[in-house]
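# Quick one, fold the following:
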Amino acid sequence: MWETRSIMQAAHAESESTVATSSRRTARALFVATAVVLYLVDLGTKSLVVEKLADRGRVDLVGDLLGFRLTRNPGAAFGTGTSYTVLLSCVALVAVGVVVWLSARVANRVWALALGLLLAGVLGNLTDRVFREPGPFEGHVVDFIQLPHWPIFNVADMCINVAALLILVQAFRGVRLNGTRDGK
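Have a look, this model is predicted:
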């Protein structure tokens, strides 16, 4: 009787381990796919906008509601911190390292999506800071999406904001990176 119970417990533990490994692989794959695809979308849209809108004003897509207008942002969000571009670049480098470090622990798909979005966004804007004029770590971020009464932004900015929302949702739900819940 005891032998049967311990065999069943061992089989159950092995099954849980297999499920955890599968969840971790799925989450990591989602993290990598999200980060790579959205980083490439950000780079592609910025390249296209710089090429096509360099000498143009606003291009309306949906009347006054949505348009494209090329701007170059030397600062942080909403153009603040323009004299701290090098510091912002260094903070972004640290953020990339932290996100990659956290991704090694992720086993939850929502967390994986959030971290992938965050990495894509931070890398997208960091790439501008490193490789665009006026020089390394001082480059201006390409922004181009314009809504009424809102600062002009880019795909990387959208990724960062959606990531922040998902991270807040997971925190309020008490869901950890590994998928477990607080207090359980």
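# going forward, measure contacts and count neighbours with C-alpha atoms only.
Fine.
# Could you find the residue nearest the spatial middle of this protein?
The chain has residue 118 as the residue nearest its centroid, 1.8 Å off, counting by Cα atoms, centre = their mean.
# Where does the closest residue to residue 70 other than its chain neighbours sit: helix, strand or coil?
The shortest distance from residue 70 to any non-neighbouring residue, by Cα to Cα, 6 or more residues apart in numbering, is to residue 144 (4.6 Å). Under DSSP: H, G, I helix; E, B strand; the rest coil, residue 144 falls in the strand class.
# Give me the neighbour count for residue 144.
For residue 144, the neighbour count with other Cα atoms under 10 Å is 24.
# From what I see, it and residue 152 are in contact.
Yes. If you go by Cα atoms under 8 Å, residue 144 and residue 152 touch, sitting 5.8 Å apart.
# shared neighbours, those two?
69, 71 (Cα atoms under 8 Å, 6 or more residues apart in numbering).
# all helices in this protein, in order from the N-terminus.
Per DSSP state H, the chain carries helices over the ranges 2-53, 85-103, 109-131, 155-173.
# Burial-wise, tell me which of the ones you listed comes out on top.
Mean neighbour counts were compared across the helices of the chain using mean count of other Cα atoms under 10 Å; the top stretch is helix 109-131, at a mean of 26.
# how far out from the middle of the chain is stretch 95-104?
Averaging C-alpha positions (Cα atoms, centre = their mean, to the nearest Å) puts stretch 95-104 11 Å from its chain's average.
# structure for this one too, so we can compare:
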Amino acid sequence: MYATTLVVAVVWIVLDQATKIAAVRSLEGQVPNDLGPLVLRVIRNTGGAFSLPLRLPWVFVLVAIIVTVLVIRALPQTRSLGLATAYGLVVGGAIGNGADRIFRDGAVVDMLDLDFAPLQNFPVFNVADIGITVGAMLVAVLMVLEDRRLAREEPAVLEPLGHGGAAEPDAADVQSETDTPTDTPTDTPTDEAERPVQVPPGTDA
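Below is the predicted model of the structure:
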């Protein structure tokens, strides 16, 4: 689980930073590149994710650190590769935008602008934002599915015990009890049978 989360996070960080470097070199100061439903334009975002108007860059760095710590603490209890992958997306996106806050004067490079109804007014975003959003949605969905799976398994565990009561005896145990011999003897000789018969004197034996 640790390896899966780490690999996904590193891959997403590299992908995010590579697209930002390419966008700054080829698009900054240029006319937006219209690709139909998607327009490529560079915006230096000093606010929050998806260009939210929050001017607290170091708070976002702290949030990225907190998210990473929370994921590391959750990994020992993680048993799903899908959940580990989702954690990697969230961590990769948080670190990707956090790196911009540190190395780009507190501004995040956004370059993806949707231009189709009904999302034509959607804020400009980047690859890191995609990782955070998709990863968080996957975490929520997978946790709900895991809770439902555990809820289905719990009655199956309690059913053999009579829903939490004492277990009923097996047929083999009942049979073994009926085959056990009793302690009362059937042909025990009495004291009269063991006592010798005394013949009176003068009589024939």
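# quick revisit: mind giving me TSV with the helices of structure 1 and columns for distance to residue 73 of structure 1?
Output for the helices of structure 1, formatted as TSV (distance: least, Cα to Cα, whole Å):
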stretch	distance to residue 73 of structure 1
helix 2-53	13
helix 85-103	10
helix 109-131	10
helix 155-173	12
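# To residue 60 of structure 1, which of those helices lies closest?
Nearest of these to residue 60 of structure 1, taken as Cα to Cα: helix 2-53 at 12.0 Å.
# now the angle from that closest one to helix 155-173?
Helix 2-53 of structure 1 runs at 150 degrees relative to helix 155-173, counting by axes from the mean of the first three to the mean of the last three Cα atoms, to 10 degrees.
# Give me the helices and strands touching helix 2-53 of structure 1, please.
Secondary-structure packing of helix 2-53 of structure 1 (3 or more Cα pairs under 8 Å, 6 or more residues apart in numbering; DSSP states H and E): strand 66-73, helix 109-131, strand 141-146, helix 155-173.
# With residue 88 of structure 1 as the reference, name the closest of the ones you listed.
Among those, helix 109-131 comes nearest to residue 88 of structure 1, with 8.8 Å by Cα to Cα.
# mean distance, that closest one to its aligned residues in structure 2?
By mean Cα distance after the TM-score superposition for structure 1, the fitted helix 109-131 of structure 1 averages 0.6 Å away from its aligned residues in structure 2.
# what does that helix correspond to over in structure 2?
Taken onto structure 2 by TM-score structural alignment, helix 109-131 of structure 1 occupies residues 81-103 there.
# ok, average deviation of stretch 40-48 of structure 1 from structure 2?
Relative to structure 2, stretch 40-48 of structure 1 is 0.6 Å off (mean Cα distance after the TM-score superposition for structure 1).
# residue range for that stretch in structure 2?
Counting by TM-score structural alignment, stretch 40-48 of structure 1 corresponds to 14-22 in structure 2.
# List the contacts of the matching stretch.
93, 96, 109, 110, 111, 126, 127, 128.
# cutoff 10 Å now
The contact list for stretch 14-22 of structure 2 (Cα atoms under 10 Å, 6 or more residues apart in numbering) reads 9-10, 12, 23, 25-28, 42, 92-93, 95-97, 99-100, 108-111, 126-131.
# Ok, stretch 99-113 of structure 1 next?
20-35, 94-97, 114-119, 122, 162-163, 166-167, 169-171, 175-180.
# ok, the residue nearest to residue 70 of structure 1 to residue 75 of structure 1 distance?
Using Cα to Cα, to the nearest Å, residue 144 of structure 1 is found at 15 Å from residue 75 of structure 1.
# Same check on residue 96 of structure 1?
18 Å.
# what's the answer for residue 36 of structure 1, then?
Taking Cα to Cα, one finds residue 36 of structure 1 at 25 Å from residue 75 of structure 1.
# Then residue 15 of structure 1?
As judged by Cα to Cα, residue 15 of structure 1 and residue 75 of structure 1 stand 51 Å apart.
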